[in-house]
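Visitor: the sequence isn't on hand, but the structure is:
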C-alpha cells in the first residue's frame, strides 16, 4: 500500500493511493501515525477494496506521510562515496544525530532557509518508519519491525552544522528541513530496501545519483544498532544517510542553495518530492 496524508498543515486526513487516484481512509483510521502502523491494522487496510473508498478530487496539499512522529533519528555518512567526498573517515558504527520534529513538512512544501543562512544543502535519503516496538532486536529480525519506507530530504545548513559549537542537530533541525513523503510504502511492497535507486536534481540538473546497495550499514543493521541503545516505537522515523553529490562536496568549490532554487527528489518505487527554496524573514 501507499499510505498518504493530505490537506492543510495540521489538519491532514489519511488516505491511500489507488493507482493514480487518491482515496480517503478517514472512515477506517483517524490518521497515518504510530498507533495504526502495526501489522494487524495494516493487514485490515490491505483487505479494503480501494474502489469502496471515496475519491479525493482536486489537487490537495500532500502532507508528511507520518503524523505525530515520535523520534526522528538520522544516520550520517552512511555511503562510502559520500564520506569520501566530505573527507570523512568510514565510520565503524552508525553515526547518529536527531532532527527536530518541528522540521517536518510535506514533500512539496517550500524549504525556507533560516536567517543568516549561506550554506543550506540538500540530501536525498531513504526513510524508514517503525511499525512495531523494537528493543534489542537482531539484524535477522529487524525488518519485521518496519511499517514502511518513504523519501526524506535531510536539508542541512552546513555552517550551523559544523561551525556553531555543538552537534550536527543545529544544522539539521531548522524549520522545513525535513520534507517527508509523498507516501508511506508498506514494507510488503519493498522487496529489497538495499536495492533502491535514489536521485536529486537542483534546477533540473542532476546532483545526486546513488543506490541503497552502497550503504555502509544496511537498514537491518541500523535498526539492530539503534534498538540496542534505545527502544524504537511505532511512528519513529529513521533516515538512513545520503549518496554523493551534496553541495558541500562539489569541486572545485561547494555549491549551496539560494532563494528560488527548486529541488526534485525521487527514490525507486517511493515516489517524488519537489521543493522550492525560500528565505525566512
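Guide: Right, received. Where do you want to start? Note that this is a predicted model, so its numbers are computed, not measured.

Visitor: C-alpha from now on. contacts and neighbour counts both.
Guide: OK.

Visitor: once you drop chain neighbours, what's closest to residue 129?
Guide: residue 237 (4.7 Å; CA to CA, 6 or more residues apart in numbering).

Visitor: and for the one you found, the neighbour number?
Guide: Under the neighbour criterion other CA atoms under 10 Å, residue 237 is assigned a count of 28.

Visitor: that one and residue 127, how far apart?
Guide: Using CA to CA, to the nearest Å, residue 237 is found at 7 Å from residue 127.

Visitor: and if you look at residue 227?
Guide: Counting by CA to CA - residue 227 and residue 127 are separated by 16 Å.

Visitor: looking at those two, which one has more neighbours?
Guide: residue 127 (26 against 19).

Visitor: looks like that one contacts residue 219 (just checking).
Guide: No. Look at residue 127 against residue 219 with CA atoms under 8 Å: they stay out of range, at 9.5 Å.

Visitor: nearest residue to residue 16 other than its sequence neighbours?
Guide: Per CA to CA, 6+ apart, closest to residue 16 is residue 3, 4.4 Å.

Visitor: correct me, but that neighbour touches residue 13?
Guide: No. Assessed by CA under 8 Å, residue 3 is found out of contact with residue 13, at 10.8 Å.

Visitor: adding another structure so you can compare the two:
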C-alpha cells in the first residue's frame, strides 16, 4: 500500500532508533521474523529498491503489501518494541494481588496510564492505515487508466462471461478476442512494431520479448532456470492453444448447420475452460 510521507516518518520514529536499523533486529533475526510471520524472504532483491538497510527493506515490504498485512506487521513490531514494558506491567498486576509484595493498585494504574499515552500515536497510525486503503491506492490506478485504456478488452471480457451458459462457442471467440486486445494494447502503448499477421499467436510473439517472457530468457539463479523456462514455454503454448480452440470451437469462422451451444465444448466442460481463458 502507498503510505503518506508523515506516516512513513512516524514508522521510522517508532521503529528505527538508529539510522537504517529496525528495533533490536540483527540480520539473522530480521530474516527469521519475516520468514516466521509472513513466509517472505525480506532480503530478496525486490525489497532493496530503496536501499539495503533493514529500515529500507521494511518500507519496501509495506509498500507492496495490502493494508491488513501492514497493520499485522506494525502490531507485531509494536509488541516487540514494548516487550519489557508489557512484561513489567503484567508482573506488577500479578504482584499487586499478593500480600507478600508491596506493589499497590495505584502503582499499577500509573503504569497502565503511561502505557496508554505511549500507545496513542501508534494506535492513531494503525487506525489510519487500517481504514483508508482504497483512497491510498486510487491515484495509482487512475494513473494507469489514463495511460492505458482497456475499454475494448473490458467489452470482450464481459461478452465472454455473458455467453458462457447460453452460447459457449461465442464465449470462446470473445475470450480469444480479449487476449488479442490485451496484446494490441501493449503493442500500441509500448510502440512495438505490429506483426504482419494479427492472430493471437503472432500478437503474443510480438509482445513476448519486450515483456521479458521469451522461453530463452536468461535466468541468473540456475536452480529455478528450468522452472521459469517451463512456465514461459507454457505461456506460448497457451496462446497458440486458445487460438486453435477459437478456430475449431468458436464462432469466428461460422457454425455448422444445427450446431448451437452444444458442440465439443460441452464434452470438454466449457465452463471449466472459459473461466480460465
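Guide: Thanks, I have the structure now. Source: prediction; values computed, not measured.

Visitor: TM-score of the superposed pair?
Guide: Aligned and superposed, the two chains score 0.22 in TM-score terms (TM-score structural alignment, normalised by the length of the second structure); 113 aligned residues with a CA RMSD of 6.8 Å.

Visitor: that older thread, check which helices and strands the one helix or strand the residue nearest to residue 16 of the first structure maps to is in contact with.
Guide: Assigned by DSSP states H and E, residue 3 of the first structure falls within strand 2-6. Where contact means 3 or more CA pairs under 8 Å, 6 or more residues apart in numbering; DSSP states H and E, strand 2-6 of the first structure is packed against strand 13-18, strand 184-186.

Visitor: of those strands, which approaches residue 150 of the first structure most closely?
Guide: Evaluated with CA to CA, those place strand 184-186 nearest to residue 150 of the first structure, the distance being 5.2 Å.

Visitor: can you give me the helices for the stretch 101-250 of the second structure?
Guide: Taking DSSP state H, counting those that start in this stretch as the test, the helices found in the stretch 101-250 of the second structure are 105-131, 133-147, 151-162, 168-189, 200-208, 222-249.

Visitor: distance to residue 11 of the second structure and mean neighbour count for those helices - can I get that in TSV?
Guide: Listed next are the helices of the stretch 101-250 of the second structure as TSV, based on distance: least, CA to CA, whole Å; neighbours: other CA atoms under 10 Å:
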stretch	distance to residue 11 of the second structure	mean neighbour count
helix 105-131	9	14
helix 133-147	17	11
helix 151-162	39	17
helix 168-189	37	23
helix 200-208	40	20
helix 222-249	36	15
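
Visitor: possible to save these as a markdown table with distance to residue 93 of the second structure?
Guide: Formatted as a markdown table, these follow (distance: least, CA to CA, whole Å):
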| stretch | distance to residue 93 of the second structure |
| --- | --- |
| helix 105-131 | 6 |
| helix 133-147 | 38 |
| helix 151-162 | 60 |
| helix 168-189 | 63 |
| helix 200-208 | 64 |
| helix 222-249 | 54 |
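
Visitor: do you know which of those lies nearest residue 54 of the second structure?
Guide: helix 105-131 (20.1 Å).

Visitor: tilt between the closest one and helix 133-147?
Guide: Interaxial angle of helix 105-131 of the second structure relative to helix 133-147 (axes from the mean of the first three to the mean of the last three CA atoms, to 10 degrees): 20 degrees.

Visitor: thank you kindly, that will do.
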